[in-house]
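In: Sharing a model that was predicted from the sequence below.
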Amino acid sequence: MSTLEIEEKSVEDAISLACEKLKLPPEKLEIEVLSKGSSGIFGIVGAKKARIRVSAKELPAEAARERAKEILSEILKHVDLPTVVESESKNGHIYLNIISNGSGLLIGKRGKTLQALQYLVSKIVQKETGENVSIIVDTENYRSKREDSLTELAQQLCEKVKKSRRPLTTGPMNAQDRRIIHLALKEDQDVRTKSKGEGNLRRVVIYPVKKGKKSHKTVPGEENTRE
């Protein structure tokens, strides 16, 4: 959790500023008074500001969700489209759904625009809170449709690998799409999957498993690489 040191004319003013910066009420803050300050002689000579050290006691899920919604709404003001942002906390994730005119502009090619919005909102919230908050941005039910499409692709490639007994490689995919491929084939003991490549060129390779050799499949972390 991030910690701030704040100086103001009084402890009360410093606490008020801390609440404004962290967007939390005083009862949600850990406050350490480093200096109460002094008014000096006649309120001028030798005057010292009060100084406090403050951090959030606990990241409130509700506050994080509202802040994420606020950030995305501000970003979308620069897009020439009427939009409304809905937010929901579910299974440890913050879901932000953009309601728009259905033009697909906010999705972009293969979801790149949507992914960029998600990345930007996540980074801002993480920087402000000091916490690794999981944020998923969606519109027009794109995430669900994309998952169904990638799952179907994974099954098609899997069948080809089984018939040819040769590995096949997907096109370049982001981490979220690669995860879907890995999970789609996780339970199939006749193939194994592995991510290869660097950066934006990273892909999933589907390998046939030799007869008599069991496939040890794990899905560690976000990358879901299976050796």
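Out: Done, it's in.

In: Only C-alpha atoms from now on, for both contacts and neighbour counts.
Out: Noted.

In: just the helices in this protein please.
Out: Taking DSSP state H, the helices of the chain run over residues 11-22, 61-76, 112-129, 142-164, 175-184.

In: One more to weigh against that first structure:
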Amino acid sequence: MREIEVKGQTEEEALNEALNTLKAEREEVNYERISESDDNGVALRVSFKGPEETVKALIRYFLGELGFKASVRIKRDSRGLYMNIKTKRSDRLLIGKHGETLFALQYLISRIVRRDYPTLSVLIDVGGYRLRRQNYLRRKAEAVARIVVETGKEMAMDPLTEKERRIVEEVLKDIAGVTCYAIGTGHKQNVIIVPSHEGK
């Protein structure tokens, strides 16, 4: 929802009603009067200034419904929006076991955002968890690959999402003598690192 129309006895009342409905801050919206009379008060058309404000308000709305108080920081680059959520003491709860709660929030927000911004990529993070996770996966893939090269025996990593598997695959491209394949079905699959002459 990027735009709504609201009425109030005064412009301030109408604008506050819109901000409450959109879960937005005043600096995140544009508004214009669409009607005005002594009897009916003031009607405003209120809209977000851009996708950053839209996504930020969506996140605030869902977090509020879940009982979380948090701040949201936005970074935009050529790949899209990176939204980092920070709570006072609830980051682990919002991330969930192995990131499951975070991934669910990511899926929900992305589906809603695509309705208005079909080409916009949005990455949701909590307390920098994704960055730490990516660094961990790179180190783990390198360590397992070294063992595979030294022993000549295949080794399995923990079940990984599709995006996490791509991180591992990128790391292994730069390591001679190993390759990998995935087994299993569903959201997460096991990645097996093998000597390249034994790869499937």
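Out: Thanks, I have it. All figures in this text were calculated on a predicted structure; none of them were measured in a lab.

In: before we move on, the earlier item: which of the helices of the first structure sits closest to residue 193 of the first structure?
Out: Smallest distance to residue 193 of the first structure across the helices of the first structure (CA to CA): 6.2 Å, for helix 175-184.

In: Tell me the counterpart residues of the closest one in the second structure, please.
Out: Per the alignment by TM-score structural alignment, helix 175-184 of the first structure matches residues 162-171 in the second structure.

In: among the helices of the first structure, which is nearest residue 206 of the first structure?
Out: Comparing the helices of the first structure against residue 206 of the first structure with CA to CA, the closest turns out to be helix 142-164 (7.0 Å).

In: which bit of the second structure covers that closest one?
Out: Counting by TM-score structural alignment, helix 142-164 of the first structure corresponds to residues 129-151.

In: coming back round to it: relative to the first structure, what is the average displacement of the match of helix 175-184 of the first structure?
Out: By mean CA distance after the TM-score superposition for the first structure, the fitted stretch 162-171 of the second structure averages 1.6 Å away from its aligned residues in the first structure.

In: Contacts for that stretch next, please.
Out: Outside stretch 162-171 of the second structure, the residues that touch it by CA atoms under 8 Å, 6 or more residues apart in numbering are 134, 137, 138, 141, 142, 180, 187, 188, 189, 191.

In: Next up, the contacts around the residue nearest in space to the middle of the second structure.
Out: Per CA atoms, centre = their mean, the C-alpha nearest to the average position across the second structure is that of residue 124, at 1.7 Å. By CA under 8 Å, 6+ apart, residue 124 of the second structure lies in contact with 82, 83, 84, 85, 102, 105, 106.

In: Using TSV, lay out these together with neighbour count and distance to residue 32 of the second structure.
Out: Below are the contacts of residue 124 of the second structure laid out as TSV (neighbours: other CA atoms under 10 Å; distance: CA to CA, whole Å):
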residue	neighbour count	distance to residue 32 of the second structure
82	18	30
83	21	29
84	19	31
85	23	31
102	22	36
105	17	33
106	16	33
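
In: Between the residues you listed, which sits nearest residue 155 of the second structure?
Out: For these, the minimum distance to residue 155 of the second structure (CA to CA) is 28.0 Å, reached by residue 102.

In: Contacts only, for that closest one.
Out: 94, 95, 96, 124, 125, 126.

In: switch the cut-off to 6 Å
Out: Applying CA atoms under 6 Å, 6 or more residues apart in numbering to residue 102 of the second structure gives the contacts residue 95.

In: got TSV for the helices of the first structure, with distance to residue 91 of the first structure too?
Out: What follows is those, written out as TSV (distance: least, CA to CA, whole Å):
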stretch	distance to residue 91 of the first structure
helix 11-22	25
helix 61-76	11
helix 112-129	17
helix 142-164	16
helix 175-184	17
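
In: which one of these lies closest to residue 50 of the first structure?
Out: helix 11-22 (5.4 Å).

In: Using neighbour counts, pick out the buried residues of the match of helix 142-164 of the first structure.
Out: By 16 or more other CA atoms under 10 Å, the buried positions in stretch 129-151 of the second structure come out as 129, 130, 137, 138, 141, 142, 144, 145, 146, 148, 149.

In: Stretch 176-183 of the first structure now?
Out: 177, 178, 179, 180, 181, 182, 183.

In: Stretch 202-210 of the first structure now?
Out: Per 16+ other CA under 10 Å, stretch 202-210 of the first structure contains these buried residues: 202, 203, 204, 205, 206, 207, 208, 209.

In: want to throw the residues you listed into a markdown table with distance to residue 128 of the first structure?
Out: Putting those into a markdown table (distance: CA to CA, whole Å) gives the following:
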| residue | distance to residue 128 of the first structure |
| --- | --- |
| 202 | 30 |
| 203 | 32 |
| 204 | 34 |
| 205 | 37 |
| 206 | 40 |
| 207 | 42 |
| 208 | 46 |
| 209 | 46 |
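
In: closest to residue 68 of the first structure among those?
Out: Nearest to residue 68 of the first structure among these, with distances taken as CA to CA, is residue 202, at 28.5 Å.

In: In the second structure, what sits opposite that closest one in the alignment?
Out: Match for residue 202 of the first structure (TM-score structural alignment): residue 189.

In: So that match versus residue 154 of the second structure, what's the distance?
Out: Per CA to CA, to the nearest Å, residue 189 of the second structure is found 16 Å from residue 154 of the second structure.

In: now do residue 98 of the second structure
Out: Applying CA to CA, the value for residue 98 of the second structure to residue 154 of the second structure is 24 Å.
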